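Visitor: fold the stuff below for me.
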Amino acid sequence: MSASALAIAETLDDESTALPVIDLSELDAPENRAEFHQRLARIACDTGFFYLEGHGIDVAQIRELERLTRETFKLSAEAKDRIAIRNTPHFRGYTGVGGEITRLKPDLREQLDFGEELPAVTSTDPNHPIWWSLQGPNQWPVELPELKPAVLDWLDKTRAVAERLLSAFLVALGQEPDALDELIGTPRNHRLKIIHYPGQPQGQSDQGVGAHKDGGLLTLLLQDDVGGLQVLGQNGWIDVPPRKNAFVINIGEMLELATNGYLRANVHRVVSPSNGADRYSIAYFFTPSLNAQEVPLLALSDELANQATGPESDPDNPLFRHIGTNALKGRIRSHLDVAERFYPEQFAQLKAQAAAHGRPLQASTY
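Guide: Coordinates of the predicted model:
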């Protein structure tokens, strides 16, 4: 690691406006691996957020997906509506500004959600777990045919990076590098969002995305050059400024569960850009397979286990160890229109919970 990167890493405790930097290519040199794993474990335990460089994804591929992201959101309202997320139970497709909900408040962004391109799971068994409905095909805009191959290739490339990073985490925690292979096996359940945050007038809501934790294992976020991402530190919100061609990595709740809280899923948010500006980002969510059942608890060394404080769970958004239950819960809470149409029982439960807290909930409001 360069002297400048080391300086960044050491200043985070002072609520710096930058995160530590990890260079994944250091793993290519055997003599660097021990130091790399030590630094990775410390940074992940302390912050749960860092920049990732040396990931190996070609810059030309990054620029192309960024271009296609901008082109996607230039499509007409009619084209976007044809691939609306409310069309299917799989939570794949377009969501307009205010259509996704975080902590019962609308997020001021539009986005297109994708997952692994897989057939829908169908079954006539009434006991078939409802969360298998999360698996299914994507919706693609016919007006932009080059988007599909670009997204599917990006899913493959980012999955390879995430798998390598997860193995490095495991080694850093004294585990075998393949200790969680069953958790990330097939059928894969990884997700991708391409996102547009339109600028908001002063004095109105600036909730690009409300404060939350990610529910998977790891998130790999590619930002453009417009800021707005913040992570919650001990003394308040810390800006996460863009870093060219680097991913912002954050730990998800499933990895927090697997390590009994040694690795923390940090709270983060996005503040909308100012009026007249636009922010774009590409977020890849490395998520356990629906076939994996439950998140295993890793057997940490006594030294690390003594530092593990247990996973945190929001009373208003409880965390489940069961993969399918947790995944479906997160989707239903975020997309009320899909929940109301395809998951009426779960939507009714969420609506009753909101009413009990004095917060009326109605999907058609958004």
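
Visitor: from here on, just use CA atoms for contacts and neighbour counts.
Guide: Noted.

Visitor: in the stretch 51-200 of the chain, which spans are helices?
Guide: For the stretch 51-200 of the chain, the helices defined by DSSP state H, counting those that start in this stretch cover 59-72, 77-82, 147-172.

Visitor: which helices and strands does the last one pack with?
Guide: Of the remaining helices and strands, those touching helix 147-172 by 3 or more C-alpha pairs under 8 Å, 6 or more residues apart in numbering; DSSP states H and E are helix 33-46, helix 59-72, strand 218-223, strand 278-286.

Visitor: quick one: closest of the ones you listed to residue 253.
Guide: Smallest distance to residue 253 across the helices and strands packed on helix 147-172 (C-alpha to C-alpha): 8.7 Å, for strand 218-223.

Visitor: between the closest one and strand 278-286, how many degrees?
Guide: On the basis of axes from the mean of the first three to the mean of the last three C-alpha atoms, to 10 degrees, strand 218-223 is oriented at 160 degrees to strand 278-286.

Visitor: another one to check against the first:
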Amino acid sequence: MSNLCIPTVDLSPFHNEGDEDGKNAVKQIIGEACSEYGFFQVVNHCVPLNLMNRVLELSRMFFEYPKEEKLKYGPGPGSGVPLPAGYNRQPEHSADKNEYLLMFPPGSGFNVYPNDPPEFREVLEEIFSHFAKMGLLLESILNECLGLPPNFLKEYNHDRSCDFMVALRYFPATETENNGLSEHEDGNCITFLFQDNVGGLEVLKDGKWIPVPPTEGTIVVNVGDVIQVLSNNKFKSSTHRVVRQQESRHSLAFFYNLVENKWVEPLPQFTKEIGQPPRYKGFLFKEYQQLRMRNKTHPPSRPEDVIHITHYAISTQGRENNVK
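Guide: Below you'll find the predicted structure:
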């Protein structure tokens, strides 16, 4: 196991007027972290600690319900949910061993869960609001780190109706199996996550797995495939996994997402304008989502057949032909 650790960033300068030096220092750390690790952690993020703890407490209570009761929690008829929302458990034959509750934002038209536990729903909606605000802040910081025109990413990704949040429980490891979530990359823009004190999250860097130990009040942030493609690999969507421990692990993940009909391709600021060939061909985000969902619903028999963002990668020869 590597002795490396992902950087921790104090966001307080962005909540204090006039601290431009502090903001610039934060942006430098985040820019380097996104290039080197694709991951970093944040403190002083303005998400209340008591709210984070309450979410985890209610999550534990929910996952202790009998299976028949948990299965009642899902979208109502005709809700139009584009992902497997509500309660789900990974199939027995799956390599991943977890169960989860997936929610869409209040007012999106997708958050129709007639059987939700009232307090749990209220708390999740409250923390959803905090994460949405944090997403706007981190998106603006990434925008500056990438040297893009002011508000470029905000205008490109202005629709928040497809953001979603997932409460997860990973089952305890067994003598023969400790995989909780297979190694993967996130397909969205930015992911926020906080975890209980059990641990198990690991990030791959230079062929070594770096543990991300849980720290109270800290939120883990990583960039997803969309940012990697837009930046033409300047920022990294890193491979990560969850290794099961001796007891159940609980976490909450928020996915700052992209609308389905958005076109994704390397931006000219990282290709034509600097004389670099594009590393990916353009694609409709909905198409990529469908391929990723097929990985889960119909897992390929060979690991090498799992679809990643490399599905859209342009070969070296192709990149040379794209340089004008």
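
Visitor: picking that back up, can you say which of the helices of the stretch 51-200 of the first structure is packed in most?
Guide: Highest mean neighbour count of the helices of the stretch 51-200 of the first structure: helix 147-172, a mean of 18 (counted as mean count of other C-alpha atoms under 10 Å).

Visitor: residue range for it in the second structure?
Guide: Counting by TM-score structural alignment, helix 147-172 of the first structure falls onto residues 120-145 of the second structure.

Visitor: circling back to that earlier point, let's have the helices of the stretch 51-200 of the first structure in JSON lines, adding distance to residue 8 of the first structure.
Guide: Below are the helices of the stretch 51-200 of the first structure laid out as JSON lines (distance: least, C-alpha to C-alpha, whole Å):
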{"stretch": "helix 59-72", "distance to residue 8 of the first structure": "24"}
{"stretch": "helix 77-82", "distance to residue 8 of the first structure": "41"}
{"stretch": "helix 147-172", "distance to residue 8 of the first structure": "20"}
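
Visitor: and of those, who's closest to residue 337 of the first structure?
Guide: helix 77-82 (13.5 Å).

Visitor: check the fit of the closest one onto the second structure and give the mean distance.
Guide: Here the mean offset of helix 77-82 of the first structure against the second structure after fitting is 1.4 Å, by mean C-alpha distance after the TM-score superposition for the first structure.

Visitor: from the middle of its chain, how far away would that helix be?
Guide: 25 Å (C-alpha atoms, centre = their mean, to the nearest Å).

Visitor: cool, stretch 327-343 of the first structure as well?
Guide: 17 Å.

Visitor: if we can go back for a sec, of the helices of the stretch 51-200 of the first structure, which is nearest residue 198 of the first structure?
Guide: helix 59-72 (11.8 Å).

Visitor: what span of the second structure is that closest one aligned with?
Guide: Against the second structure, helix 59-72 of the first structure falls on residues 49-62 (TM-score structural alignment).

Visitor: residues contacting that stretch, please?
Guide: Contacts to stretch 49-62 of the second structure, defined as C-alpha atoms under 8 Å, 6 or more residues apart in numbering, come from residues 70, 120, 123-124, 127, 167-169, 194, 196, 217, 250-252.

Visitor: now that we have these, can you turn them into a markdown table and tack on distance to residue 1 of the second structure?
Guide: Formatted as a markdown table, these follow (distance: C-alpha to C-alpha, whole Å):
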| residue | distance to residue 1 of the second structure |
| --- | --- |
| 70 | 37 |
| 120 | 37 |
| 123 | 37 |
| 124 | 35 |
| 127 | 34 |
| 167 | 28 |
| 168 | 25 |
| 169 | 24 |
| 194 | 22 |
| 196 | 21 |
| 217 | 25 |
| 250 | 23 |
| 251 | 23 |
| 252 | 25 |
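
Visitor: and which of those residues is nearest residue 12 of the second structure?
Guide: Nearest member of these to residue 12 of the second structure, counting by C-alpha to C-alpha, is residue 217, at 13.7 Å.

Visitor: off-centre distance for stretch 214-234 of the first structure?
Guide: 8 Å.

Visitor: ignore what I typed, I meant stretch 174-183 of the second structure.
Guide: 20 Å.

Visitor: before we move on, what SS does the nearest residue to residue 340 of the first structure once chain neighbours are set aside have?
Guide: In space, and not counting its chain neighbours, residue 340 of the first structure is closest to residue 347: 5.6 Å by C-alpha to C-alpha, 6 or more residues apart in numbering. What DSSP: H, G, I helix; E, B strand; the rest coil gives for residue 347 of the first structure is helix.

Visitor: contacts only, for residue 347 of the first structure.
Guide: 332, 336, 339, 340.

Visitor: same deal with residue 22 of the second structure?
Guide: Per C-alpha under 8 Å, 6+ apart, neighbours of residue 22 of the second structure: residue 13.

Visitor: likewise residue 295 of the first structure?
Guide: Counting by C-alpha under 8 Å, 6+ apart, the residues that residue 295 of the first structure touches are 183, 254, 257, 258, 321, 322, 323.

Visitor: now with 7 Å?
Guide: 254, 257, 258, 321, 322, 323 (C-alpha atoms under 7 Å, 6 or more residues apart in numbering).

Visitor: would a markdown table of those with secondary structure, distance to residue 120 of the first structure and neighbour count be doable?
Guide: Formatted as a markdown table, the contacts of residue 295 of the first structure follow (DSSP: H, G, I helix; E, B strand; the rest coil; distance: C-alpha to C-alpha, whole Å; neighbours: other C-alpha atoms under 10 Å):
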| residue | secondary structure | distance to residue 120 of the first structure | neighbour count |
| --- | --- | --- | --- |
| 254 | helix | 24 | 31 |
| 257 | helix | 28 | 24 |
| 258 | helix | 29 | 22 |
| 321 | coil | 24 | 16 |
| 322 | strand | 21 | 15 |
| 323 | helix | 18 | 22 |
